[in-house]
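Trainee: Below are the sequence and a predicted model; questions follow.
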Amino acid sequence: MASWVHDDEGSHFSLQNLPYGIFSTEASPARVGVAIGEHVLDLKVLAEGGIFDDLDFDVTALLQPTLNAFAALGRHVQSRVRQRLQDLLKEDTEFGNVLRDNHTLRGRALVRLSSVTMHLPMVIGDYTDFFVGLHHAVTCADILKPGATIEQLCPCFFNLPIAYNGRASSVVVSETPLHRPHGQFPVEATVVSGPCRKLDFEVEFACFVGKGNKMGEPIGVDSAEDHIFGFVLMNDWSARDIQMYEATIMGPFNGKSFCTTVSPWVVPPEALDPFRVAPKKTPRTLPDYLVEKSELSAYDISIRATLEVANGQTYKVADCNTNNVIFSFAQMIAHHTRGGCPLRTGDLIATGTLSGPDRENAGCLLEQTRGGKDPYEMVAENSSTGNVLRTYLEDNDRITFTAQASGAAGNVGFGSCSGMVLPAP
């Protein structure tokens, strides 16, 4: 599907993609846009120009500074808007006079990506981080207790998607820096209070909820995807020393609550349909409420993590994949609401770390360094300056995730999910 808005061959934003985001420029406040090639298409301008008037929905949802109102309208509305945009933007469009050849509207509606500032796409009421990565669970079990199986450490892991409730107020958009957190943790025979010494990243994939459910009314597994607005990359920054000390009794708290980074563009489910695969198989018998009619409920999308140090040199950290899960988002949502929990528009739901089976596919330093005992050598990209060793992250390190899936219809990417570690305040 070629577009008359031409892009670079490696662009993340083909006509197959059309992700939603919130952007601003020096001349305009935050508003809804769609990425196409090297441009942002301003949906507020199109809505005010009457482009969607015949689609039978409340177009004021596209005049807001967040995506919540539009996401709450449901998949049927979003699909119609997506189809309208594809019709307007495709190279052989029959509606050239509406946008392509309407130079006044086109000049107002198309903005160069390089000139915009991206914002957190949704107001997030709640954030739930699951733990459904197969290889991450197995490796962490062995690190915590060598020789132990994941069943011994977590008997329910294969039978249900387990999770913890995270801190929504510290979810930030890509390029927002974070401070190294303070906390308590053991050092040798004592417990100290001070800046984290074992700061880590976690490669994750996440979805935003579109339409929620009423309290006490579970969402069925085969209708759960109708409640997904779209997908983002996510970095669940982790203070491992703080986390390990506090989580022995109650689970994650300050070790996880200081920052979580998401990519700025929300990729719609239709864009990812060509990349569907089955979740990883495990020996288990699931209860009926988790049994899906379709086996192709996960996605095959490679995610690369890179490290940039203070001098600007970058290093390859890991290559992960969204297919390293044993439960789908539909199963996560079905289980999340099973007991009556109400999800709301803008809720963020994440997979947990998406590690592969090998060290170079591990999605966090905890795994790559065997709990900090074996420093990991990262390979320099396009440089002869040599490689770099890391046990955990240092101040002024920048971690960036990128992901791009390529299909017959074009590239589907997310932009970058990036953040730099500042010294502890």
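Mentor: That came in fine, so what should we check first?

Trainee: going forward, measure contacts between C-alpha atoms and count neighbours the same way
Mentor: Noted.

Trainee: Secondary structure element holding residue 118?
Mentor: Here residue 118 sits within strand 117-119, counting by DSSP states H and E.

Trainee: repeat for residue 334
Mentor: Using DSSP H and E, the element containing residue 334 is helix 329-336.

Trainee: Following the chain onward from that helix, which element is next?
Mentor: strand 348-350.

Trainee: hmm, back to that, and the contacts of the strand holding residue 118?
Mentor: Defining contact as CA atoms under 8 Å, 6 or more residues apart in numbering, one finds that strand 117-119 is touched by 21, 22, 23, 24, 25, 30, 173, 264.

Trainee: which pair in these spans the largest distance?
Mentor: 25 and 173 (16.3 Å; CA to CA).

Trainee: more neighbours, these two?
Mentor: Comparing residue 25 with residue 173 by other CA atoms under 10 Å, the one with more neighbours is residue 173, at 23 against 15.

Trainee: Please report how far residue 336 lies from residue 128.
Mentor: 9 Å (CA to CA, to the nearest Å).

Trainee: wait, is residue 306 part of a helix?
Mentor: No: counting by DSSP: H, G, I helix; E, B strand; the rest coil, residue 306 falls outside a helix, being strand.

Trainee: now the longest helix along the chain: how far from the chain's centre is it?
Mentor: Across the chain, the longest stretch assigned as helix under DSSP state H is helix 75-89. Taking CA atoms, centre = their mean, to the nearest Å, one finds helix 75-89 lying 23 Å from the centre of the chain it belongs to.

Trainee: then this one, side by side with the first:
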Amino acid sequence: MSTPASWVPGSRGSGYDVDHLPYGVFGLRAEGPASRRRIGVRIGDHVLDLAAAVRHERWAGHVGGGTLNPLMAAGRATWDEVRRWLQATLVDHDSAAQHVSEHLVRLEDVVLHLPFDVADYVDFYCSLDHASNVGRLFRPDAEPLLPNWRHLPVAYHGRAGTVVVSGTDVVRPTGQRKAPDDPAPSYGLSTRLDVEAEVGFVVGTPSRLGEAVPTSAFADHVFGVVLLNDWSARDIQAWEYVPLGPFLGKSFATSVSAWVTPLAALEPARVPLPGQDPPPLPYLQVEEPAGYDLALEVEVDGEVVSRPPYRTTYWGPAQMLAHLTSNGASLRTGDLFASGTVSGPEREQVGSFLELSWGGREPWSLGGEERTFLRDGDEVVLRARAGTVSLGEVRGRILPPASRPRFVEFGKES
């Protein structure tokens, strides 16, 4: 059954019609940096000031602030109620809808902010194709996958404080690195700066410490979905990650969409997971369909260089959530967990330049020029579509440091 059209001009076919209705936080451009932050819902090329439009609804108190966290914490019943009200109001142009139209703002007139306060950030490693490619690159004489990979969704714990909203510039990081032939490590700017095209899941309903969340409760806890770019300094990462995993090579910035797509909007995009062999342990088993058919794009300086398919991802988000809490770790409102790099089986479907350039040994072409990793000034944009729904893009430009950091080595300042 087709979704009824909205009365808001330009919404039909935009990717942001009433079948989507993503949430964000915005200020008015005309008011400058001091503009009050408001919760907004995107419909076409307009943003609905939600608090102003719903003053008399019983859940109005959840949307009156400058972050989505109170609404996310209210739980699934409230999310569903707000969504039903939005869809009904934006389809039926009655007197109530005419009142709502007073609170529509053109997208070009707003400034978008990080939509939720990030509590914890966990990044998984769920793409079989990506993990296999990385294994072949770093362990060419061994099995690509480590023994545990097909038994559990591997992850690392990231830095919540460096999650930034789309459009935020990313400063090239500095750190310690060591090439295989170097006699000793050195300290300097990363020369192998990379992207990771990922799908992020935002937790709304918390859980209690000591209680695991089953895969069947995924939709009761996860509020919505964002695109995510886990920027990665491969040279720093390669030197530091043994034996405890990524640290400074990834903690300098992680970019997310300004718009959070409600999980309900992706219900038509659900697909079965790829076959899992061996079958996962009982706590990781899911009722299908447990995956999502999202078609991603990686664009550099206006040119699409890759199209990763999320539907091929081996471990599903409900399994990520179940494993994350399987030891009794609690969920908090605003927790963010991500899929890890999304890559398909073909070279033009990979979600990182590490794979696209095969470790820097096989350059790819951008505007007729050979490239491997990111250069200063490059602008990366991630996009994704699920049927008629367009997820909020993730955009970031690489900047050089304003000045080299000073540090002391063996008592000498340099």
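Mentor: Perfect, I can see it now. Here the structure is a predicted model, which means the values were calculated and not measured.

Trainee: Looking at the contacts of strand 117-119 of the first structure, which are in strands?
Mentor: Using DSSP state E, the subset of the contacts of strand 117-119 of the first structure located in strands is 21, 22, 23, 24, 173.

Trainee: May I ask you to confirm that the second one is in contact with residue 64?
Mentor: No: distance between residue 22 of the first structure and residue 64: 9.3 Å, which falls outside the contact criterion (CA atoms under 8 Å).

Trainee: related to what we said a few turns ago, outside of the longest helix of the first structure, which residues touch it?
Mentor: Contacts of helix 75-89 of the first structure (CA under 8 Å, 6+ apart): 3-5, 15, 18, 52, 55, 57, 70-71, 93-96, 98-100, 210, 226-229.

Trainee: just stretch 231-245 of the second structure next, same as before
Mentor: With CA under 8 Å, 6+ apart, stretch 231-245 of the second structure has contacts from 156, 173, 175-179, 190-196, 246-250, 252-255, 354.

Trainee: At which residues are the helices of the stretch 51-200 of the first structure located?
Mentor: Per DSSP state H, counting those that start in this stretch, the stretch 51-200 of the first structure carries helices over the ranges 68-71, 75-89, 103-109, 134-144, 150-153.

Trainee: Reformat these as CSV; add mean neighbour count.
Mentor: Listed next are the helices of the stretch 51-200 of the first structure as CSV, based on neighbours: other CA atoms under 10 Å:
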stretch, mean neighbour count
helix 68-71, 23
helix 75-89, 17
helix 103-109, 14
helix 134-144, 20
helix 150-153, 15
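
Trainee: Please convert those helices to TSV, extending it with distance to residue 419 of the first structure.
Mentor: Formatted as TSV, these follow (distance: least, CA to CA, whole Å):
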stretch	distance to residue 419 of the first structure
helix 68-71	24
helix 75-89	30
helix 103-109	29
helix 134-144	22
helix 150-153	31
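
Trainee: Tell me which of these lies nearest to residue 377 of the first structure.
Mentor: That would be, of these and by CA to CA, helix 134-144, which comes in at 18.6 Å.

Trainee: what range in the second structure does the closest one sit on?
Mentor: Using TM-score structural alignment, helix 134-144 of the first structure lines up with residues 128-138 of the second structure.

Trainee: re earlier: relative to residue 346 of the first structure, which of the helices of the stretch 51-200 of the first structure is closest?
Mentor: helix 68-71 (6.0 Å).

Trainee: mind checking how far the closest one is from the chain centre?
Mentor: Offset of helix 68-71 of the first structure from its chain centre (CA atoms, centre = their mean): 18 Å.

Trainee: Give me the mean distance between it and the second structure.
Mentor: By mean CA distance after the TM-score superposition for the first structure, the fitted helix 68-71 of the first structure averages 0.3 Å away from its aligned residues in the second structure.

Trainee: Find me the equivalent region of stretch 252-267 of the first structure in the second structure.
Mentor: Under TM-score structural alignment, the match for stretch 252-267 of the first structure is residues 246-261.

Trainee: so how far is the first residue of that stretch from its last?
Mentor: 28 Å.

Trainee: try stretch 5-14 of the second structure
Mentor: 11 Å.

Trainee: Show me the contact partners of stretch 157-168 of the second structure.
Mentor: 113-115, 118-123, 247, 250-258, 393-397.

Trainee: and what of stretch 391-403 of the first structure?
Mentor: Contacts for stretch 391-403 of the first structure (CA under 8 Å, 6+ apart): 180, 197-201, 203, 233, 235, 301-310, 365-366, 369, 372-376, 413-423.

Trainee: now those: which count as buried?
Mentor: 180, 197-201, 203, 233, 235, 301, 303-309, 365-366, 369, 372, 375-376, 413-422 (16 or more other CA atoms under 10 Å).

Trainee: what sits against residue 59 of the second structure?
Mentor: Counting by CA under 8 Å, 6+ apart, residue 59 of the second structure touches 78, 82.

Trainee: What distance do you get for it to residue 354 of the second structure?
Mentor: With CA to CA as the criterion, residue 59 of the second structure and residue 354 of the second structure are 46 Å apart.

Trainee: ok, now residue 48 of the second structure?
Mentor: Applying CA to CA to residue 48 of the second structure and residue 354 of the second structure gives a distance of 40 Å.

Trainee: With residue 141 of the second structure instead?
Mentor: Going from residue 141 of the second structure to residue 354 of the second structure by CA to CA gives 19 Å.

Trainee: give me the stretch of the first structure that the helix or strand hosting residue 380 of the second structure matches.
Mentor: Following DSSP H and E, one finds residue 380 of the second structure within strand 379-386. Per TM-score structural alignment, the counterpart of strand 379-386 of the second structure in the first structure is residues 398-405.
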